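Asks: Next comes the sequence, and after it the predicted model I'd like to discuss.
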Amino acid sequence: MLSWTITFLVVAIIAGVLGFGGIAGTAASIAKVLFFVALVLLLISVVRGKSVTV
């Protein structure tokens, strides 16, 4: 899941550099959501003591 986050972050940076503000904002928002979902899953797996496969 973190690989998708990094992918959308790179797309957002490239789109921002090229002047595509709308696409950059959308990609950055998606990257932020995916990051927080991955963070929540990490916290759940740490609390439960089990591995959560994503």
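Replies: Alright, I've got the coordinates.
Asks: CA atoms for contacts and neighbours, from now on please.
Replies: Fine.
Asks: what does stretch 5-14 contact?
Replies: When contacts are defined by CA atoms under 8 Å, 6 or more residues apart in numbering, stretch 5-14 is touched by residues Ile23, Ala24, Gly25, Thr26, Ala27, Ala28, Ile30, Ala31, Lys32, Leu34, Phe35.
Asks: take a look at this one as well, against the first:
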Amino acid sequence: MLYYAITFLVIALIAAVFGFGGIASASAGIAQILFFVFIALFVISLIARAVRG
């Protein structure tokens, strides 16, 4: 999941350098959503592991 977030971030940066604003903003939005999903799943797994012992 984090790999995909970083991939979309790199795509957004490359698109921004070449002047493709629409593609850059869409890729940055997708990267942001994937990053927050990754963080949420990571926190949930930490809590589940702490509850199990």
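Replies: It's in. Values in this document were obtained by computation on a predicted structure and should not be read as measured data.
Asks: circling back: show me which of the contacts of stretch 5-14 of the first structure are buried.
Replies: If you count burial by 16 or more other CA atoms under 10 Å, the buried members of the contacts of stretch 5-14 of the first structure come out as Ile23, Ala24, Gly25, Ala27, Ala28, Ile30, Ala31, Lys32, Leu34, Phe35.
Asks: mind listing what the second one touches?
Replies: With contacts taken as CA under 8 Å, 6+ apart, Ala24 of the first structure has the following neighbours: Val11, Ala12, Ile13, Ile14, Ala15, Gly16.
Asks: can you do 6 Å?
Replies: Applying CA atoms under 6 Å, 6 or more residues apart in numbering to Ala24 of the first structure gives the contacts Ala12, Ala15, Gly16.
Asks: Just the closest of the contacts of stretch 5-14 of the first structure to Arg48 of the first structure, please.
Replies: Phe35 (20.0 Å; CA to CA).
Asks: Would you mind measuring from that closest one to Val17 of the first structure?
Replies: Distance check for Phe35 of the first structure against Val17 of the first structure: by CA to CA, to the nearest Å, it reads 22 Å.
Asks: ok, back up a step: make JSON lines out of the buried ones among the contacts of stretch 5-14 of the first structure and add secondary structure.
Replies: Converted to JSON lines, these look like this (DSSP: H, G, I helix; E, B strand; the rest coil):
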{"residue": "Ile23", "secondary structure": "helix"}
{"residue": "Ala24", "secondary structure": "helix"}
{"residue": "Gly25", "secondary structure": "helix"}
{"residue": "Ala27", "secondary structure": "helix"}
{"residue": "Ala28", "secondary structure": "helix"}
{"residue": "Ile30", "secondary structure": "helix"}
{"residue": "Ala31", "secondary structure": "helix"}
{"residue": "Lys32", "secondary structure": "helix"}
{"residue": "Leu34", "secondary structure": "helix"}
{"residue": "Phe35", "secondary structure": "helix"}
